[in-house]
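Trainee: this one's structure only:
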């Protein structure tokens, strides 16, 4: 086995959780020295006992400033330098905003956002001049800015973290620093905390990842020096991009379908039944589909015209592929919406059993 992190000093915060413990094991297998940190001393030590290598443990509360100061002192005694810090701590409440308590909202922001800021502020000064040093924060689904209903406060904390990381990296670049901060978005994983939501993810067509696969992806992200990594495949990445550019279009394409699933999963009426989702008119979506398809032809036409324009050869070489690529995305998006709406509207007539008698087995 290639030990690509041999001798590296790695701090894993939130090491007692399902993902945190898998990250710790993956780093240890690659030869790293580990400082495992968490709020629950017993769980952190249990994680350490399951790993072979140079392992040190510490108790730490991400929301407590004094605890952060104490951790900094522990780190100074533990290692002369820090190569990698992985912040795998997180607080996740998924329900309607009306059902959030003050404590839940505060804990979400304190742990997911303020805690990440304080960790970065505490360790980044000691890592600035060290080539390849990285602080990685584990974010939410997609790029953190994908605001699913019933994830309101959690989405706010993850989106804040994403933009915080963007801003810090720009500061580091301007200052000529060798360090970087990364946002790592894992796929829904097979952890104890995530298992209650597995049925929902599967219904949405999202695969559940083994924690070992998530850990492997994290290490590759660090090795490749990426500052943003979104697991979940190209469809998740494209939808995250689309959502950041045009939330209304994202609503039209995906959130109508997923919104209903989320509503049915999370929302219960007072008598314990599920609230029926509202029905929307399909004409609006069909119009969007037609507009997108027309727009794709316009983009293709522009690509054909570009060679005739008074532009430099390099500008033409860049513009033509870009217009074709955008045209393809817009074409397939329009086609997907149109196909779904036609299927929903004419499902009865598209079913062969409508035209031919289908015999059903009785038990």
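Mentor: Happy to help now that I have it. Model, not experiment: these values are computed from the prediction.
Trainee: Only C-alpha atoms from now on, for both contacts and neighbour counts.
Mentor: OK.
Trainee: give me the number of residues near the closest residue to residue 288 other than its chain neighbours?
Mentor: Leaving aside its sequence neighbours, residue 288 sits nearest to residue 334 (CA to CA, 6 or more residues apart in numbering; 7.3 Å). Around residue 334 there are 24 other residues, counting by other CA atoms under 10 Å.
Trainee: Do I have it right that residue 334 meets residue 293?
Mentor: Yes: in this structure, residue 334 is within contact of residue 293 by CA atoms under 8 Å, at 5.3 Å.
Trainee: another structure for you, compare them:
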């Protein structure tokens, strides 16, 4: 969006582009979610906070509403999304990680991860399509690099996030064919200094990955709501690794992923001599 002033095209203030836009933030009380709510309110958006449970943690700033939706429950999704209306955007700052050998995952862990990271967001997106105005965006905040980078010890997590990335691409094309001007974006920030991620920040840094403050990630997401990209990644090194991996996984292994894999094994791999769960 540009504004004409005295014959010149000038970029509008970041604080005005989203002014008055009605935006639902799923996962609003998490570390990144709360930072995003604050950033959107600063830019003048009308924010509806979507939390897992009624009540939830108090958020700074005036809210346009609060809705409880549990992404593990199809019934909660149906009921909660029905309470949302006239949205210009919806953002999912949700998801869980399980970082360990696949053979150490329990069946319950796998099922829960897939429900929260993949099935729940898909079911909610299906209903949100009729709640978001044309010209709007539904954004899923996903994993490292392009969400499809197959890091070891993140096996089920990668499967769920890669599935969501492909889903976002496919439904955007479907909506375009149906004559709807709604983009379903997949956004990939750098690891953030949240309570959940803090134990792993030194590991990310050792692998050459930048670590961002939650406020920086919030600005990245808010900027993306303005431009409505299909896919957007934060961080030059992450984009480069994702690009190389898309062209040739073998080259990506030689350039970076073999080294990163060894570091991940040191952090999450099974100690020598210990067999897998159930053996």
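Mentor: Ah, there it is. As the structure is a computational prediction, the values presented were derived from the model and not from experiment.
Trainee: before we move on, back to that, specify the local secondary structure of the residue nearest to residue 288 of the first structure.
Mentor: Following DSSP: H, G, I helix; E, B strand; the rest coil, the label given to residue 334 of the first structure is helix.
Trainee: What's it aligned with over in the second structure?
Mentor: Under the alignment (TM-score structural alignment), residue 334 of the first structure maps onto nothing in the second structure.
Trainee: Who are the packing partners of the host helix or strand of residue 340 of the first structure?
Mentor: Using DSSP states H and E, residue 340 of the first structure sits within helix 313-345. The contact analysis (3 or more CA pairs under 8 Å, 6 or more residues apart in numbering; DSSP states H and E) places helix 313-345 of the first structure against helix 283-305.
Trainee: List the buried residues for the helix it packs on?
Mentor: 285-286, 288-290, 292-293, 295-297, 299-300, 302-303 (16 or more other CA atoms under 10 Å).
Trainee: so where is that helix in the second structure?
Mentor: Under TM-score structural alignment, there's no match for helix 283-305 of the first structure.
Trainee: chain center to that helix, what's the gap?
Mentor: Its chain's C-alpha centre and that of helix 283-305 of the first structure lie 30 Å apart, by CA atoms, centre = their mean, to the nearest Å.
Trainee: by contact count, what packs against it?
Mentor: helix 313-345.
Trainee: What residues of whatever helix or strand comes next after the helix it packs on count as buried?
Mentor: Beyond helix 313-345 of the first structure on the C-terminal side, the first helix or strand identified by DSSP H and E is helix 347-350. Buried residues in helix 347-350 of the first structure, defined by neighbour count with 16+ other CA under 10 Å: none.
Trainee: What is the corresponding segment of the second structure for helix 347-350 of the first structure?
Mentor: Aligned using TM-score structural alignment, helix 347-350 of the first structure spans no residues in the second structure.
Trainee: And the helices in the stretch 51-200 of the second structure?
Mentor: 74-82, 107-114, 120-128, 155-177 (DSSP state H, counting those that start in this stretch).
Trainee: In terms of helices and strands, where is residue 26 of the first structure?
Mentor: Remark: residue 26 of the first structure resides in helix 18-29, with elements defined by DSSP H and E.
Trainee: Mean neighbour count for the helices of the stretch 51-200 of the second structure - can I get that in CSV?
Mentor: Formatted as CSV, those follow (neighbours: other CA atoms under 10 Å):
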stretch, mean neighbour count
helix 74-82, 16
helix 107-114, 15
helix 120-128, 19
helix 155-177, 19
